[in-house]
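Chemist: could you work out the structure for the sequence below:
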Amino acid sequence: MREGIAQDGELSAYWRWRAKPYGIESPYDLLTEVARYDLTGVLDRITVPLLVTSPEGEHFWPGQARRLYEALPGEKAFVEFTAAEGADLHCEPLGRALFEQRVFDWLAARLGVTA
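Modeler: This next block holds a predicted model:
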């Protein structure tokens, strides 16, 4: 993987950007580390209210937000973002204002804040 990534400048830059938060340079070590991020064994212990967001066209983890939501035992909300709203794709890149409005409205309702 390291050799293949090194042969493509754009891919190499992308890989470095994605790996930077972990401080890991080796593709194998990075993938091994990321594989540890699995909530399956602790989902039943999550009891705080949780907001799960799901953008239409999620290309990294399609369907994962819905599976997480359905597995959570406590108070929860599921908010979808659509292409029609301009808030689709991973992290709603073109609909950040809408995303933030919905998240902050949810938080305000939980915290009893009024406008």
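Chemist: C-alpha from now on. contacts and neighbour counts both.
Modeler: Will do.
Chemist: spit out the contact partners of the most centrally placed residue in the chain.
Modeler: With distances taken as Cα atoms, centre = their mean, the residue of the chain nearest its centroid is C91 (6.7 Å). Counting by Cα atoms under 8 Å, 6 or more residues apart in numbering, C91 touches P55.
Chemist: report the buried residues of the longest helix along the chain.
Modeler: When the chain is parsed with DSSP state H, its longest helix is helix 96-111. Counting neighbours by 16 or more other Cα atoms under 10 Å, one finds that the buried residues in helix 96-111 are F99, R102, V103, W106.
Chemist: compare with the first, here's sequence two:
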Amino acid sequence: MADTSQEPSTDREFLAESARYSFKDGSAAKITCPVLVCEATADLFYSATGESDPRKLYRHVTAPKKLLSFTEEEGGDAHCHPGAIRLAVAGIFDWLDDTI
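Modeler: Alright, predicted model coming up:
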């Protein structure tokens, strides 16, 4: 295992380090900065049944937070919101304007 006392220096090290975190270990509750969570309602990469991973993260974060949920009607229901890039970017920048 890589030395965790230093920041990951490669993409591979970053992915290996990020895999150590889960909703069950309390990591999300340790976040102290404002958090924006974006959700695509038909995302193929996250939980399709039950509570989605973005919603789980949102529920576990205790810092100031906002959830943006993009839908089929908006064209943003797929992973990374390819049908609604302008809408997603506008929402992200609006959050940044309000938060920073």
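Chemist: now the TM-score, please.
Modeler: After superposition, the two chains reach a TM-score (TM-score structural alignment, normalised by the length of the second structure) of 0.72; 83 aligned residues with a Cα RMSD of 2.2 Å.
Chemist: circling back to that earlier point, contacts for the longest helix of the first structure, please.
Modeler: L51, F81, A87, E92, T114.
Chemist: please, a PyMOL command that selects the buried ones among these?
Modeler: In PyMOL, this line selects whichever of these come out buried by 16+ other Cα under 10 Å:
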select buried, resi 81+87+92
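Chemist: distance of the counterpart of L72 of the first structure in the second structure from D77 of the second structure?
Modeler: Correspondence of L72 of the first structure to the second structure, assessed by TM-score structural alignment: V61. Taking Cα to Cα, to the nearest Å as the measure, V61 of the second structure falls 23 Å from D77 of the second structure.
Chemist: touching, the match of L72 of the first structure and C33? I think so.
Modeler: No: counting by Cα atoms under 8 Å, V61 of the second structure stays clear of C33, with 9.9 Å between them.
Chemist: name the residue in the two with the higher neighbour count.
Modeler: V61 (23 against 11; other Cα atoms under 10 Å).
Chemist: list the contacts of the more buried one.
Modeler: V61 of the second structure makes contact with A28, A29, K30, I31, V35, according to Cα under 8 Å, 6+ apart.
Chemist: which position in the first structure pairs with the third one?
Modeler: Taking TM-score structural alignment, K30 of the second structure has R45 as its aligned residue in the first structure.
Chemist: for the first structure, just list every one of the helices.
Modeler: Secondary structure of the first structure (DSSP H): helices at 2-6, 9-19, 27-35, 64-71, 96-111.
Chemist: including distance to E56 of the first structure, could those helices go into JSON lines?
Modeler: Compiled in JSON lines, the helices of the first structure are given as follows (distance: least, Cα to Cα, whole Å):
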{"stretch": "helix 2-6", "distance to E56 of the first structure": "29"}
{"stretch": "helix 9-19", "distance to E56 of the first structure": "22"}
{"stretch": "helix 27-35", "distance to E56 of the first structure": "24"}
{"stretch": "helix 64-71", "distance to E56 of the first structure": "11"}
{"stretch": "helix 96-111", "distance to E56 of the first structure": "13"}
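Chemist: ok, A83 of the first structure to H90 of the first structure distance?
Modeler: A83 of the first structure is 11 Å from H90 of the first structure, by Cα to Cα.
Chemist: what of Y69 of the first structure?
Modeler: Taken as Cα to Cα, the span from Y69 of the first structure to H90 of the first structure is 17 Å.
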